[in-house]
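# here's a sequence, model it:
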Amino acid sequence: MEEFDTVVVGAGQAGIAMSEHLGKLGIEHVVLERNRIAERWRSERWDSLVANGPAWHDRFPNMTFACDKDAFPGKESVAAYFEAYARMIDAPIRTGVEVLSATQLEGRAGFRIKTSEGEIEARNIVAATGPFQRPAIPPIVPDLPNVSQMHSTAYRNPQALAAGAVLVVGGGSSGAQIAAELLEAGRAVYLSIGSHDRPPRRYRGRDNVWWLGVLGKWNLDTPGPGTEHVTIAVSGANGGQTVDFRRLAARGVTLLGMTEGFDTGVLTIAPDLKANLDAGDRNYLSVLDEADAYIARNGLDLPPEPEAREIPPDPECVTHPIRALDLAACGIGTIIWATGFQFDFGWLRVDSFDHTGKPRHQRGVGMVPGVYFVGLPWQTRRGSSFIWGVWHDAKFIADQIAIQNGYRQYHEQATGDG
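Sure, this is the predicted structure:
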């Protein structure tokens, strides 16, 4: 049986960052990936997807993207970036190896990891499977004979969908971008949105990610009260544009409130569309206010942008909102659920999860000794699940593993064990 100090599960951005820091500390490890490096970027995203942050920002510190620094790399470019990075650091990655289970050893420290290629023992295990694990589809609409339903991870392009109108459920980045693409392709589009934040893509010559940095928002350690499940509507598509649902409606998208229920072919829509849009506007304007104050406080020479504060009038679908949507009458042939993800750590059979399956941890250090996590949303701060943020969290976890190894080595030298 093979033995390693540390086994890292997952070779996406979290696993590669973890391998870099473990390697720098001389910690023997292996990274196991059931598919290819950065597989989710390749096969679980739509064709036209680009990164939501510009290349100068959404990257690891030691390698730049092979494109303009202000561009938004496409999904294949992102996957190629991680492949190249793994080669640069000579990461010990084994692809095509699925981890089936990981359990604690009896009577001694460590874990037995069953894989599709056999068993491995390790003193530490790092779950680096990221925040996008199991697509979440609310159990609202049953299987229907004339309507295709899919999660946003299964959507590829407008041409691949069945004929007819499309209902997109979810007002975050994915839902907004998919709805806009479908509209541009000539589809009739209905977009159901809930509560959301919609920061400006750019303001006064600086990108949103820059403002989040200088205003200290990347370092927030917990979501604000009542914002734990609020989605963020921001887009890097078409060179990066501010998401504006009212302007989408003016171009032809029919906006709906949250999708609540379904009965005999008719969706029930909540009466919250106007409230959701207004709350999104308040979030948008609050960012502009903070940015203006920062510019004044620091004496920056950035051009004023008064037109950014112009909010379009409410379209017809907002002033007279739809409360019941008959799928057949509207010709809807496809429902795309852009409704996020759930955790799936069924393979990690240790007592480090709450009743919902969410990891219990402190900055990625699990409640069971030797169990660690990297890439979780809000693992240490707001930026934890982003490309650059996961790199810094991985460094912290590698340091914790090295610290524990130091304690173990002292014990072994003091007692003559090992």
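
# only C-alpha atoms from now on, for both contacts and neighbour counts.
Will do.

# any idea how far A328 is from L100?
Using Cα to Cα, to the nearest Å, one gets 43 Å for the distance from L100 to A328.

# name the helices or strands packed onto the helix or strand containing Q400?
Following DSSP states H and E, one finds Q400 within helix 387-415. Helix 387-415 is packed against helix 13-24, with contacts defined by 3 or more Cα pairs under 8 Å, 6 or more residues apart in numbering; DSSP states H and E.

# isn't A79 right up against E44?
No - the pair A79 / E44 is not scored as a contact, 11.9 Å apart, by Cα atoms under 8 Å.

# the more surrounded of the two?
Between A79 and E44, counting by other Cα atoms under 10 Å, A79 is the more crowded of the two (21 against 15).

# measure the closest residue to V230 other than its chain neighbours to I335 for me?
Spatial nearest neighbour of V230, chain neighbours left out: H196 (5.1 Å); criterion: Cα to Cα, 6 or more residues apart in numbering. With distances taken as Cα to Cα, H196 is found 20 Å from I335.

# just Q177 next, same as before
With Cα to Cα as the criterion, Q177 and I335 are 15 Å apart.

# mind giving me the packing neighbours of the helix or strand harbouring R297?
Following DSSP H and E, one finds R297 within helix 273-298. Applying 3+ Cα pairs under 8 Å, 6+ apart, we find helix 273-298 packed against strand 196-197, helix 316-319.

# go again using 7 Å as the cut-off
If you count contacts as 3 or more Cα pairs under 7 Å, 6 or more residues apart in numbering; DSSP states H and E, helix 273-298 packs onto strand 196-197.

# residues in contact with the strand it packs on?
Here strand 196-197 makes contact (Cα atoms under 7 Å, 6 or more residues apart in numbering) with 171-172, 230-233, 276, 280, 283.

# what do you get if the cut-off is 6 Å, keeping everything else the same?
By Cα atoms under 6 Å, 6 or more residues apart in numbering, the surrounding residues in contact with strand 196-197 are 230-232, 280, 283.

# related to what we said a few turns ago, and for the residue nearest to V230, the neighbour number?
Using other Cα under 10 Å, H196 has 23 other residues around it.

# also G226?
When neighbours are counted by other Cα under 10 Å, G226 registers 7.

# what of G370?
20.

# how about it: what's its closest non-neighbour residue?
N124 (4.4 Å).

# please give me the structure for this one as well, since I'd like to look at both together:
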Amino acid sequence: MSVETVDTLVVGAGQAGIALCEHLGQHGIPHLVLEKNRIAEAWRTSRWDALVTNGPVWHDRFPNLLFKGNAPDEFVGKDRVADYIEEYAQMVSAPVRTGVEVKQATRLDTGAGFRVQTSDGVIHAKRIVAATGAFQHPVIPPIVPEDAEVEQLHSAQYRNPDQLADGAVLIVGAGSSGAQIADELNQAGRKVLLSVGPHDRPPRRYRGRDFVWWLGVLGLWDMAAPAPGTEHVTIAVSGADGGHTMDFRRLAGEGVTLVGLTKSFSEGVLSFADDVVSNVSAGDANYHAMLDAADAYVKAMGLDLPEDPGARDAWPEPACLTEPLESVDLAKEGITTIIWATGFRQDFSWLKVDAFDEKGAPIHQRGVSKEHGIYFLGLPWQSRRGSTFLWGVWHDAKFVADQIAIQRAYEDYEGEAAIVRRAAE
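Model prediction:
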């Protein structure tokens, strides 16, 4: 039986894989994208019903396609984002084969390429781009036993308040997902406790500009690497209800009980670290640092942007910060559900090559693996802070496609002049 062959096999048809198709196509590189579900599946089935983008669509998009029918400052829903990615796939004629799962990829005995076992047969590929993204497997820390008398689910499994059993809800994790779900449940009349860890907390808008604009002009989107110790610090921001600053003191004032990091569980009692005050205060400091940087930029550039003194007004100190809870008895507090907004882990176990460190993380330089013929796309901080956003992954995809094109040019060696010409194109 004949084996299908392809120059470049892309695994994953999310925003990373689709962005790469545009650049590979421009280089004339034959490629195929395999997707085990549908294009942009995670946007459709791994997000809650009311989720909207955290940035306005003038910014959070691919450079070559507007969100047609949406206002530039609009925060659109998850299904609209999925439709947009499908529109882009059609625009760039992405060769996507859906419903095909990659089971395993190993280097061929000859060394020239890889044998890829899929749910639909075997493919030989000269190169593989793992574009499976940053949000593959939900992580729930092993703190509360599965047989405890409380329902536990990850934020990726949460859909809406009606999905949950009656009773109070503890949300663990105060990044964008945890904070927004806490806000939604509180507005739905639920009793909510929110376990707050370290986070950044930018203003939604300041002096007439969205925070994504401020990060851009201040050069923060293009930071090449995170500051030491901040690699996994989450960001609390929301585009819900037209977009608003995520202020934890506001949430507390509206009824949410803030607690520290969730630490341990014993005999129905959850214990928290003594850090809720310091975590909220650090988030406030991050917020004010952004305001200060914005003011300095306005002054330095002589911009005519309106003053915004109200942005520095503080909500009253809530009781949960003046007298923090050390623990809660789930039954006594009526807590029937724990939602773990605790992130995801990547899984490259299907890729049987020497391209990972001892923790299973890819070893790469801007997506180019140390293993010849292997590339990665869609990783957090792949080249910059914005790498997991639509526009950021588009730029990373261009770099990866350019590197593949350069390698192909060297492989087509026909003399020094030919190499220099092709590699420079």
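
# could I get the buried residue list for the helix holding Q400 of structure 1?
387-398, 400-402, 405 (16 or more other Cα atoms under 10 Å).

# got it, and stretch 362-369 of structure 1?
The neighbour-count criterion (16+ other Cα under 10 Å) identifies 363-367 as the buried residues of stretch 362-369 of structure 1.

# all helices of structure 1, in order?
13-24, 39-43, 75-88, 173-184, 208-214, 245-251, 273-298, 316-319, 387-415 (DSSP state H).

# out of these, the one nearest D143 of structure 1 is which?
With Cα to Cα as the criterion, D143 of structure 1 lies closest to helix 173-184 of the helices of structure 1, at 21.1 Å.

# map the residue nearest to V230 of structure 1 onto structure 2.
By TM-score structural alignment, H196 of structure 1 lines up with H199 in structure 2.

# also P321 of structure 1?
Aligned counterpart of P321 of structure 1 in structure 2: P324 (TM-score structural alignment).

# likewise for T222 of structure 1?
Using TM-score structural alignment, the equivalent of T222 of structure 1 in structure 2 is A225.

# its match: neighbouring residues, count only.
A total of 13 residues lie near A225 of structure 2 under the criterion other Cα under 10 Å.

# kindly report the same for the one 3 residues further on.
Number of residues near P228 of structure 2 (other Cα under 10 Å) recorded here: 6.

# what range does the strand ranked longest in structure 2 cover in structure 1?
What stands out as the longest strand in structure 2, according to DSSP state E, is strand 121-130. Counting by TM-score structural alignment, strand 121-130 of structure 2 falls onto residues 118-127 of structure 1.

# tell me the buried residues in that stretch?
119-127.

# average gap between it and structure 2?
Superposing on structure 2 and averaging over aligned pairs (mean Cα distance after the TM-score superposition for structure 1), stretch 118-127 of structure 1 comes out at 0.5 Å.

# can you list contacts of that stretch?
By Cα under 6 Å, 6+ apart, the residues outside stretch 118-127 of structure 1 that reach it are 1-9, 110-113, 370-373.

# tell me the most packed of the contacts of strand 196-197 of structure 1, by neighbour count.
For the contacts of strand 196-197 of structure 1, counting by other Cα under 10 Å, the largest number of neighbours falls to G280: 22 neighbours.

# aligned to that residue, what sits in structure 2?
Checking TM-score structural alignment: G280 of structure 1 goes with G283.

# counting neighbours, which bits of stretch 185-202 of structure 2 end up buried?
Applying a neighbour-count criterion of 16+ other Cα under 10 Å, the buried positions in stretch 185-202 of structure 2 are 185-187, 190-202.

# swap in stretch 74-91 of structure 1?
By 16+ other Cα under 10 Å, the buried positions in stretch 74-91 of structure 1 come out as 74-83, 85-86, 91.

# cool, and stretch 155-162 of structure 1?
Judged by neighbour count using 16+ other Cα under 10 Å, the buried positions of stretch 155-162 of structure 1 are 155-156, 158, 161.

# hmm, who's touching it?
Taking Cα under 6 Å, 6+ apart as the rule, stretch 155-162 of structure 1 contacts 46-47, 182.

# in JSON lines, list those along with distance to G226 of structure 1.
Below are the contacts of stretch 155-162 of structure 1 laid out as JSON lines (distance: Cα to Cα, whole Å):
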{"residue": "W46", "distance to G226 of structure 1": "31"}
{"residue": "D47", "distance to G226 of structure 1": "34"}
{"residue": "L182", "distance to G226 of structure 1": "32"}
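
# spatially nearest residue to the aligned partner of M246 of structure 2 in structure 1 (excluding sequence neighbours)?
When structure 1 is aligned by TM-score structural alignment, M246 of structure 2 is paired with V243. Using Cα to Cα, 6+ apart and skipping residues adjacent in sequence, the residue nearest V243 of structure 1 is V234, 5.8 Å away.

# now do the equivalent of that neighbour over in structure 2 against E267 of structure 2, distance only.
When structure 2 is aligned by TM-score structural alignment, the residue opposite V234 of structure 1 is V237. For V237 of structure 2, the distance to E267 of structure 2 equals 35 Å [Cα to Cα].

# more neighbours: the two, which one.
Between V237 of structure 2 and E267, counted using other Cα under 10 Å, V237 has the larger neighbour count: 25 against 8.

# the more buried one contacts M246, correct?
Yes - the pair V237 of structure 2 / M246 is scored as a contact, 5.4 Å apart, by Cα atoms under 6 Å.

# against I16 of structure 1, how distant is the closest residue to P61 of structure 1 other than its chain neighbours?
The shortest distance from P61 of structure 1 to any non-neighbouring residue, by Cα to Cα, 6+ apart, is to W388 (7.4 Å). Going from W388 of structure 1 to I16 of structure 1 by Cα to Cα gives 12 Å.

# just A329 of structure 1 next, same as before
Distance, A329 of structure 1 to I16 of structure 1, using Cα to Cα: 49 Å.

# out of those two, which sits in the busier spot?
I16 (29 against 9).

# and that one, what's its match in structure 2?
Taking TM-score structural alignment, the alignment pairs I16 of structure 1 with I18 from structure 2.

# find the nearest non-adjacent residue to its match, please.
Leaving aside its sequence neighbours, I18 of structure 2 sits nearest to A89 (Cα to Cα, 6+ apart; 5.8 Å).

# what lines up with the one you found in structure 1?
By TM-score structural alignment, A89 of structure 2 lines up with A86 in structure 1.

# what of L51 of structure 2?
Taking TM-score structural alignment, the alignment pairs L51 of structure 2 with L49 from structure 1.
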